[in-house]
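Q: Return atomic coordinates for the entry below.
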Amino acid sequence: MTEQKQFVTLGVAESLFAVPVTRVQEILEPQPFARMPRAPMDFLGIIDVRGQSVPVIDLRLRLGMPAAEDTLDTRIIVLDVAIEETMRKVALRADRVFEVAELDGPLEPPTKIGSRWSTDCIAGVGRRNGAFVTVLDLDQLFSQDDVAAGDIAA
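A: Purely as a prediction, here's the structure:
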């Protein structure tokens, strides 16, 4: 597998994350979504993207961070993600989107600090302008059993 060169960098709380630019379909401003009954806490609902229903996941909650209200910088990133071996559209709500950029050097593997912390959803850690950037493994981020997106985005 060739290493990704360009990433969309985004902020969640005080952390800097990145996703491969090849997986990003579009970046939208916040919009109302249709809530689904009995959905997991991080599943906000569905939005219409060019006539297709797309599930929206709160990236803060998915990563175990506290919830936050939308701001002027909040964005919804529509992505292509492999869920159960099928490519599907899924959207992430992030606090802000910064830029499309190359990282400074190769990715390092995520740090292992014990069995209670899972790094499965982290493709690696890079740097951009001296700051650490956590590159998300989108397929792993959505492979968890509690993802309702797999059923809804079919």
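Q: Please count neighbours and contacts with C-alpha atoms only from this point.
A: OK.
Q: so what does whichever strand or helix holds Val81 touch, helix or strand wise?
A: Assigned by DSSP states H and E, Val81 belongs to strand 75-83. Judged by 3 or more Cα pairs under 8 Å, 6 or more residues apart in numbering; DSSP states H and E, strand 75-83 is in contact with strand 24-28, strand 86-94, helix 138-141.
Q: and this one, so I can compare the two:
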Amino acid sequence: MGEEVKVIVFALAHEEYGVEVEKVRTIERMQPMTRVPKTPAFIKGVINLRGVVVPVLDLRGRFGFAEAEYTDNTRIIIVAVGDIEVGLIVDSANDVIDVDTDAIEDPPEIVGGIKAKYLRGIAKIGDDRLLILLNLSEVLNKSEIIQLEQIEE
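A: This is a model prediction of the structure:
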């Protein structure tokens, strides 16, 4: 057994994804957003989270999936990327699990239509469960982070 990493599991387009707990600030219910002009379509806008303006993007749109209706299960996972916080809209946030780092394999070139650069790896959990771990710094690439920082100002 290697080290374990705590991961928040969330659903997106019928797949399970994970992001390390230490990168997650909070998980929020959907709330009204203020649209920001001249941003990519997957950036849905900004929310005021306890006095902090946080840009929010739809992960479905980020990865080129069909948009889905938001439901009672839809969540905004607030993550920290570098020194900015960003909200990621996901279909649902399910649980927190421990993943053995030995069970994480390098991602193939494309998983479920998502390019490998967005992925940290694929974790095998038990006999029949695969968890796609996101590489947050690539999900928000540098130029987008600069755009998001400008939103915050």
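Q: ok, and the closest non-adjacent residue to Glu20 of the second structure?
A: Among residues not flanking Glu20 of the second structure along the chain, Val7 sits closest, at 4.4 Å (Cα to Cα, 6 or more residues apart in numbering).
Q: In a strand, the one you found, correct?
A: Yes. Counting by DSSP: H, G, I helix; E, B strand; the rest coil, Val7 of the second structure is located in a strand.
Q: which ones are touching it?
A: Shown in contact with Val7 of the second structure (Cα atoms under 8 Å, 6 or more residues apart in numbering): 18-21, 96-99.
Q: would TSV of those with distance to Gly82 of the second structure, neighbour count and secondary structure be doable?
A: Formatted as TSV, the contacts of Val7 of the second structure follow (distance: Cα to Cα, whole Å; neighbours: other Cα atoms under 10 Å; DSSP: H, G, I helix; E, B strand; the rest coil):
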residue	distance to Gly82 of the second structure	neighbour count	secondary structure
Gly18	18	27	strand
Val19	15	23	strand
Glu20	14	20	strand
Val21	15	17	helix
Val96	22	15	strand
Ile97	24	16	strand
Asp98	23	14	strand
Val99	23	20	strand
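Q: Just the closest of those to Ile122 of the second structure, please.
A: Closest to Ile122 of the second structure out of the contacts of Val7 of the second structure is Gly18 (9.3 Å), distances taken as Cα to Cα.
Q: start to end distance for stretch 124-137 of the first structure?
A: 8 Å (Cα to Cα, to the nearest Å).
Q: got a list of contacts for it?
A: Stretch 124-137 of the first structure has contacts (Cα under 8 Å, 6+ apart) with 15-19, 102-110, 120-123.
Q: how about 10 Å then?
A: 7-11, 15-20, 81, 101-111, 119-123 (Cα atoms under 10 Å, 6 or more residues apart in numbering).
Q: Make a ChimeraX selection of the buried ones in those.
A: Buried subset of the contacts of stretch 124-137 of the first structure, written as a ChimeraX selection, criterion 16 or more other Cα atoms under 10 Å:
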select :7,8,9,10,11,16,17,18,19,20,81,102,103,107,110,119,120,121,122,123
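Q: Quick check: the residue sitting nearest the centre point of the first structure vs Leu141 of the first structure, distance?
A: By Cα atoms, centre = their mean, the mean C-alpha position of the first structure lies nearest to Leu92, the distance being 5.0 Å. Leu92 of the first structure sits 11 Å away from Leu141 of the first structure, going by Cα to Cα.
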